[in-house]
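**Student:** here are the coordinates; sequence isn't available:
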């Protein structure tokens, strides 16, 4: 692939939105399970779910940009997926801590 082909690569908005929504759904699922197990369900829990969903959506977009847009092959593909998973975990964790600290559930 030449440099000109890489510059003319178009974003697939449907796939971008699909990756973002699937990562946001996974983030909401994990956050709701963690809150049900360790927290108390109050009326401010939606703040934590919304914040983690936004972080998950951003991580899904990052995954699309890294894996689908750059199109790595072989070992680069595996490393891109592992790095995307680490970005998802870090953004999810930071968003969850931020949201729980704002509502007073994180000390």
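**Tutor:** Yes, it's here. Computed from a prediction, not measured in an experiment: that's the story for all the values here. Residues are numbered from 1 along each chain as shown.
**Student:** Could you use CA atoms for every contact and neighbour count after this?
**Tutor:** Noted.
**Student:** quick one: the strands in this structure?
**Tutor:** With strands called from DSSP state E, the chain shows none.
**Student:** so where's the longest helix in it?
**Tutor:** Longest helix in the chain, counting residues (DSSP state H): helix 75-103.
**Student:** same for that helix, what does it pack against?
**Tutor:** helix 45-63 (3 or more C-alpha pairs under 8 Å, 6 or more residues apart in numbering; DSSP states H and E).
**Student:** by how many degrees do the longest helix of the chain and helix 45-63 diverge?
**Tutor:** 160 degrees (axes from the mean of the first three to the mean of the last three C-alpha atoms, to 10 degrees).
**Student:** now the end-to-end length of stretch 27-46.
**Tutor:** In stretch 27-46, first residue to last residue: 13 Å (C-alpha to C-alpha, to the nearest Å).
**Student:** Check it against this one:
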């Protein structure tokens, strides 16, 4: 079920790296180098498969940009926050 803007903004209080715009939540993470970035992306990919929920993402050298929304719901859902939480746990390990 698609979440309303107020609910999304309240949930984002627990996700300081994430912003809400263009009907999705977005984050950008910077790593030491390409290898560390790609390693995190690989671990995130396994989480995505496990949750059956996949990001729109791009990578340039050591920067990973991620956008999450639930396409079949037409916006942000709890699935997106579940995946964001998993991504945060993976990225924290990299730090």
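**Tutor:** Noted; the coordinates are in hand. These figures come from a predicted structure and were not determined experimentally.
**Student:** care to give me the TM-score?
**Tutor:** Superposed pair, TM-score by TM-score structural alignment, normalised by the length of the second structure: 0.37. Supporting alignment: 51 aligned residues with a C-alpha RMSD of 3.4 Å.
**Student:** hang on, the earlier thing: the longest helix of the first structure: how far from the chain's middle?
**Tutor:** Distance of helix 75-103 of the first structure from its chain centroid, counting by C-alpha atoms, centre = their mean, to the nearest Å, is 6 Å.
**Student:** Buried residues, it. List them.
**Tutor:** By neighbour count on 16 or more other C-alpha atoms under 10 Å, the buried set for helix 75-103 of the first structure is 77, 80-81, 84-85, 87-89, 91-93, 95-100.
**Student:** Which residue, other than its chain neighbours, is closest to residue 56 of the first structure?
**Tutor:** Among residues not flanking residue 56 of the first structure along the chain, residue 24 sits closest, at 4.3 Å (C-alpha to C-alpha, 6 or more residues apart in numbering).
**Student:** what sits against the one you found?
**Tutor:** With contact set as C-alpha atoms under 8 Å, 6 or more residues apart in numbering, residue 24 of the first structure has these partners: 52, 53, 54, 55, 56, 57, 60.
**Student:** Touching, the last one and residue 20? I think so.
**Tutor:** So the one you mean is residue 60 of the first structure. Yes: the pair residue 60 of the first structure / residue 20 is scored as a contact, 4.1 Å apart, by C-alpha atoms under 8 Å.
**Student:** Run through the strands of the second structure in chain order.
**Tutor:** 18-21, 24-30, 56-60, 63-68.
**Student:** Which elements pack onto the first one?
**Tutor:** Meaning strand 18-21 of the second structure. helix 5-12, strand 24-30.
**Student:** switch to 10 Å and redo it
**Tutor:** helix 5-12, strand 24-30, strand 63-68 (3 or more C-alpha pairs under 10 Å, 6 or more residues apart in numbering; DSSP states H and E).
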